[in-house]
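K.L.:
just coords:
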């Protein structure tokens, strides 16, 4: 007999005809906390703390737009038949790699306009970014998306997960890997690592490059468990391909910047 488990209502609350989804609330909370942490650290590093608030006015909408465009492109077979759903971002369907492309490009242009080192901004922002990602994955949890393959309830219980997570992983008559949780935990560990690396006083740009490597390693393995991957080919997962490319690129940039002396300025120095 099939179990009857009521999933969490994806609607957080309603304001008249407007429904506010938990997905948006969680993403918004992650962005707010990330911004607050970045502003505090910017102040410590000798920058105007409002600099990140100004940056986010551009980076957030561009990141969301680029994340959605990225997702829609690789799901075009579906969206070409359902064009009215292209803008339904509250139902999920944004790709973090798309968001990173948009936000990094925005930050680079912003830094040039403000005559500030992009790498300094990136180093300050790196822990905030990965913490925001850790929080944002819980939006996938509410929407019962971005999960892995089928597992048994006993498997989930052996992970010592709380009942509300186990129940939410019961989707259409089966239990699934909580890959949202695996990635969220990996990102929280990454946040702690990046905070500790600040004390190591790495060369400029190396905290951000550490973030790229750490996140990409975790994403590669978690992506291998997921059932909803965006595919580059029938057998090649886009996120895994991008993750490998980013790891290689980050290592090459790390070595190149060291050789060229671009990383001689240390993180704890206030020089621009």
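P.N.:
That came in fine, so what should we check first? If you're wondering where the values come from, they're calculated on a predicted model, not measured in any experiment. Residues are numbered from 1 along each chain as shown.
K.L.:
drop to CA atoms for contacts and neighbour counts, all remaining ones
P.N.:
Noted.
K.L.:
and the helices in the stretch 151-272 of the chain?
P.N.:
153-158, 163-168, 179-200, 206-223, 238-260 (DSSP state H, counting those that start in this stretch).
K.L.:
and among the ones you listed, the most buried is which?
P.N.:
helix 206-223 (a mean of 21; mean count of other Cα atoms under 10 Å).
K.L.:
neighbouring contacts of that one?
P.N.:
With contact meaning Cα atoms under 8 Å, 6 or more residues apart in numbering, helix 206-223 is reached by 119, 122-127, 130, 179, 182-183, 186-187, 190, 194, 197-198, 229, 237, 239-240, 243-244, 246-247, 250-251, 254, 263.
K.L.:
can you rerun that using 7 Å?
P.N.:
122-123, 126, 179, 183, 186-187, 190, 194, 197, 229, 239-240, 243, 246-247, 250, 254 (Cα atoms under 7 Å, 6 or more residues apart in numbering).
K.L.:
same question for stretch 31-51.
P.N.:
52, 124, 125, 128, 129, 131, 132, 270.
K.L.:
export the helices of the stretch 151-272 of the chain to CSV and tack on distance to residue 22?
P.N.:
Conversion of the helices of the stretch 151-272 of the chain to CSV gives the following (distance: least, Cα to Cα, whole Å):
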stretch, distance to residue 22
helix 153-158, 24
helix 163-168, 14
helix 179-200, 15
helix 206-223, 23
helix 238-260, 25
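K.L.:
between those, which one is nearest to residue 75?
P.N.:
helix 238-260 (11.8 Å; Cα to Cα).
K.L.:
name the helices or strands packed onto that closest one?
P.N.:
Judged by 3 or more Cα pairs under 7 Å, 6 or more residues apart in numbering; DSSP states H and E, the packing partners of helix 238-260 are helix 206-223.
K.L.:
the helix it packs on to helix 179-200, inter-axis angle?
P.N.:
Computed by axes from the mean of the first three to the mean of the last three Cα atoms, to 10 degrees, the angle separating helix 206-223 from helix 179-200 equals 160 degrees.
K.L.:
quick one, what contacts residue 168?
P.N.:
7, 8, 144.
K.L.:
repeat that with 10 Å
P.N.:
For residue 168, the contact set (Cα atoms under 10 Å, 6 or more residues apart in numbering) comprises 5, 6, 7, 8, 141, 142, 143, 144, 175, 176, 178.
K.L.:
now residue 178. Nearest residue, chain neighbours left out?
P.N.:
residue 147 (5.4 Å; Cα to Cα, 6 or more residues apart in numbering).
K.L.:
here comes the other one, which I'd like you to weigh against the first:
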């Protein structure tokens, strides 16, 4: 074993800049850029995405942190100031999605933007941002699974820098961060390719497909993790939420198809702006 990867990317004026922050921000920037391009194709303006993200990013960060702290409250009761110590990690994706989703509903209502259309535009890019963000967990040696062997990891054809960095607390660990990242990248590719097929998705179904895809994978991957947040001491919070989101999204997708016969197709107009304030 050659040693773990350094968490620190570089130093500015004596302050360590961590890879965790760089990776998370990079994922968000890429998501914003891709969503802006798709917004124009879907008849909105690229500024709509920028305006949403300016407030949406800090709101999502606050939501992600609150979710993590609330379901891991013990250590923070003893040292409350650590609630604000984001440099050590401790962000929960589902918390960010919930907070960001609430802001999206408000933003769309205030700006007279079709909510389902905006969700469809953002969903694949958000999934990619999540996949990228998991590498921040890798740098922090978070989001890992049970004890395994080096030979098992080598059998996955992983490079040495990954294998060495999942040597945590005296043992090699399942790289659950990598499983979720790969699941996210695969889902992103599928959604982007299928979204191009005219008439395949009705309005809102790209977003629902994203929730179904992500929650399905997260349910099983979360079951492997040894650093999960728990409810009542035995129920994995993210696993329970994944199950609820998966079943709820499947139901909503079928219900909308049956009850709302006039659902519009998800329309990519290739630059023809149909949005008027």
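P.N.:
On my side now, so go ahead. Quantities reported herein were computed from a predicted structural model and do not represent experimental measurements.
K.L.:
what's the TM-score here?
P.N.:
Put the two chains on top of each other and the TM-score (TM-score structural alignment, normalised by the length of structure 1) is 0.95; 269 aligned residues with a Cα RMSD of 1.4 Å.
K.L.:
follow-up on the earlier one: any idea which of the contacts of stretch 31-51 of structure 1 is closest to residue 109 of structure 1?
P.N.:
Distances from residue 109 of structure 1 to the contacts of stretch 31-51 of structure 1, taken by Cα to Cα, are shortest for residue 52, at 13.5 Å.
K.L.:
map that closest one across to structure 2 for me.
P.N.:
With TM-score structural alignment as the criterion, the equivalent of residue 52 of structure 1 in structure 2 is residue 49.
K.L.:
my guess is its match contacts residue 118. True?
P.N.:
Yes - with contacts counted by Cα atoms under 10 Å, residue 49 of structure 2 reaches residue 118, the gap being 8.6 Å.
K.L.:
ranges for the helices of the stretch 1-150 of structure 1?
P.N.:
22-44, 50-74, 76-79, 96-114, 118-143.
K.L.:
to what extent does the longest one diverge from structure 2 after superposition?
P.N.:
Looking back up the chat, that one is helix 118-143 of structure 1. Overlaying structure 2 shows helix 118-143 of structure 1 at a mean distance of 0.3 Å from the equivalent residues (mean Cα distance after the TM-score superposition for structure 1).
K.L.:
got it, and the first one?
P.N.:
After superposition onto structure 2, the average distance of helix 22-44 of structure 1 to its aligned residues comes to 0.4 Å, using mean Cα distance after the TM-score superposition for structure 1.
K.L.:
so how far is that helix from its chain's centroid?
P.N.:
In this view, helix 22-44 of structure 1 has its centroid 12 Å away from the chain centroid, taken as Cα atoms, centre = their mean, to the nearest Å.
K.L.:
please apply the same query to the third one.
P.N.:
When C-alpha coordinates are averaged (Cα atoms, centre = their mean), helix 76-79 of structure 1 and its chain have centres 23 Å apart.
K.L.:
who are the neighbours in contact with the counterpart of residue 182 of structure 1 in structure 2?
P.N.:
Mapped onto structure 2 by TM-score structural alignment, residue 182 of structure 1 lines up with residue 179. Taking Cα under 10 Å, 6+ apart, we find residue 179 of structure 2 in contact with 131, 134, 144, 217, 218, 221.
K.L.:
rerun that using 8 Å as the cut-off
P.N.:
Contacts of residue 179 of structure 2 by Cα under 8 Å, 6+ apart are residue 221.
K.L.:
equivalent range in structure 2 for stretch 151-159 of structure 1?
P.N.:
Going by TM-score structural alignment: stretch 151-159 of structure 1 matches residues 148-156.
K.L.:
could you list the residues in contact with the matching stretch?
P.N.:
Contacts for stretch 148-156 of structure 2 (Cα under 8 Å, 6+ apart): 163, 171, 172, 173, 174.
K.L.:
how about residue 37 of structure 2, what's its match in structure 1?
P.N.:
By TM-score structural alignment, residue 37 of structure 2 lines up with residue 40.
K.L.:
I'd like to know how far that match sits from residue 129 of structure 1.
P.N.:
Taking Cα to Cα, to the nearest Å as the measure, residue 40 of structure 1 falls 14 Å from residue 129 of structure 1.
K.L.:
compare these two (neighbour count), which wins?
P.N.:
Taking other Cα atoms under 10 Å, residue 40 of structure 1 and residue 129 do not tie; residue 129 has more neighbours (23 against 16).
K.L.:
so what's residue 30 of structure 1 closest to, chain neighbours aside?
P.N.:
Once flanking residues are discounted, residue 30 of structure 1 sits nearest to residue 132: 4.4 Å by Cα to Cα, 6+ apart.
K.L.:
what residue in structure 2 is paired with that neighbour?
P.N.:
Residue 132 of structure 1 maps onto residue 129 in structure 2, by TM-score structural alignment.
K.L.:
just checking, its match touches residue 27?
P.N.:
Yes - using Cα atoms under 8 Å as the test, residue 129 of structure 2 is close enough to residue 27 to be in contact (4.3 Å).
K.L.:
and these two? Which one has more around it.
P.N.:
Using other Cα under 10 Å as the criterion, residue 129 of structure 2 and residue 27 rank with residue 129 on top: 25 against 22.
K.L.:
and that one, what does it touch?
P.N.:
Neighbours of residue 129 of structure 2 in contact, by Cα under 8 Å, 6+ apart: 24, 27, 28, 30, 31.
K.L.:
hang on, the earlier thing: can you name the two of the contacts of stretch 31-51 of structure 1 that are farthest apart?
P.N.:
132 and 270 (25.4 Å).
K.L.:
and the residue mapped onto residue 84 of structure 1 from structure 2, how far from residue 29 of structure 2?
P.N.:
Aligning on TM-score structural alignment places residue 84 of structure 1 opposite residue 81 in structure 2. Distance, residue 81 of structure 2 to residue 29 of structure 2, by Cα to Cα: 29 Å.
K.L.:
and what of residue 157 of structure 2?
P.N.:
30 Å.
K.L.:
which one of these two has more residues nearby?
P.N.:
residue 29 (15 against 10).
K.L.:
tell me the residue in structure 2 aligned with residue 109 of structure 1.
P.N.:
That one, residue 109 of structure 1, aligns with residue 106 by TM-score structural alignment.
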